[in-house]
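*Asks:* the amino acid sequence is not available; the structure is as follows:
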């Protein structure tokens, strides 16, 4: 079932959201200081492309460095990626099939805004 949900997700907006994260990652990697933000963006692109069967949980031991990078991330890329999620959710909610995907897109906004100090883990089973 997760595979079917993921395929519907990719078709109804997941590809474009992942592309947004990839662009943010490439831009962040252009500067040496923001390479960690770029790597986080690439991890998020992977998650946004295929979200069903995975979840986000706090990373143990995340400290002030994560908090500082979250601030930098939000200012540079987090807010406009969150805006992409809102626009995608609005578009997805226009169809009955897309309502579940719209909800998933909205649930991703907190980790989109503040990805540091979190990790993406499998919920078990076959992805």
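*Replies:* Okay, I see it. Values in this document were obtained by computation on a predicted structure and should not be read as measured data. Numbers count the residues shown, from 1 in each chain.

*Asks:* from here on, just use CA atoms for contacts and neighbour counts.
*Replies:* Will do.

*Asks:* in stretch 29-40, which residues are buried?
*Replies:* 29, 34, 35, 36, 37, 38, 39, 40 (16 or more other Cα atoms under 10 Å).

*Asks:* this is the other structure I want to compare:
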């Protein structure tokens, strides 16, 4: 099911959102000081291209530098990418088939504002608090 969702996402919105992130990454890599922004943009471009089955987690140890970096990111690239996700989300929510993809785009819009201090991981590898883990069934 993830593959079908990813293929539909790719056709409906994923390719051009990933293209915007790749363009932001290329622009950010022009200057040495903004290369971390470029790396974050390329990482999120991959996520925007193929999001289902993966999730975003907050990286442990992300501190003051990631907060300052996210503020600079919002001023340079984040607000444009946020608006692109918002536009894609609204357009996808108009159709019945696009509702889950519109919701996904709106969830990704937050990531467009604060990409530093996060990681893209497989959905199965995401950390789940110990109090909410279900026991593994014995086979």
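*Replies:* Arrived safely, thanks for sending. Just so you know, these numbers come straight off a predicted model, no measurement behind them.

*Asks:* if we can go back for a sec, with secondary structure and distance to residue 20 of the first structure added, can I get the buried residues of stretch 29-40 of the first structure in TSV?
*Replies:* As requested, the buried residues of stretch 29-40 of the first structure are arranged in TSV below (DSSP: H, G, I helix; E, B strand; the rest coil; distance: Cα to Cα, whole Å):
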residue	secondary structure	distance to residue 20 of the first structure
29	helix	14
34	coil	17
35	helix	17
36	helix	17
37	helix	14
38	helix	12
39	helix	14
40	helix	13
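
*Asks:* can you put these in CSV and add distance to residue 121 of the first structure?
*Replies:* Converted to CSV, those look like this (distance: Cα to Cα, whole Å):
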residue, distance to residue 121 of the first structure
29, 24
34, 24
35, 22
36, 19
37, 19
38, 19
39, 16
40, 14
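
*Asks:* tell me how far stretch 48-58 of the second structure lies from the chain's centre.
*Replies:* Here stretch 48-58 of the second structure is found 6 Å from its chain centre; the criterion is Cα atoms, centre = their mean, to the nearest Å.

*Asks:* which bit of the first structure covers that stretch?
*Replies:* Using TM-score structural alignment, stretch 48-58 of the second structure corresponds to residues 48-58 of the first structure.

*Asks:* between the two ends of the matching stretch, what distance do you get?
*Replies:* Stretch 48-58 of the first structure has its terminal residues 17 Å apart, counting by Cα to Cα, to the nearest Å.

*Asks:* Three-state assignment for the residue lying farthest from the centre of the first structure, please.
*Replies:* Distance from the C-alpha centroid of the first structure, by Cα atoms, centre = their mean, peaks at residue 96 (23.0 Å). When states are read from DSSP: H, G, I helix; E, B strand; the rest coil, the local structure at residue 96 of the first structure comes out as coil.
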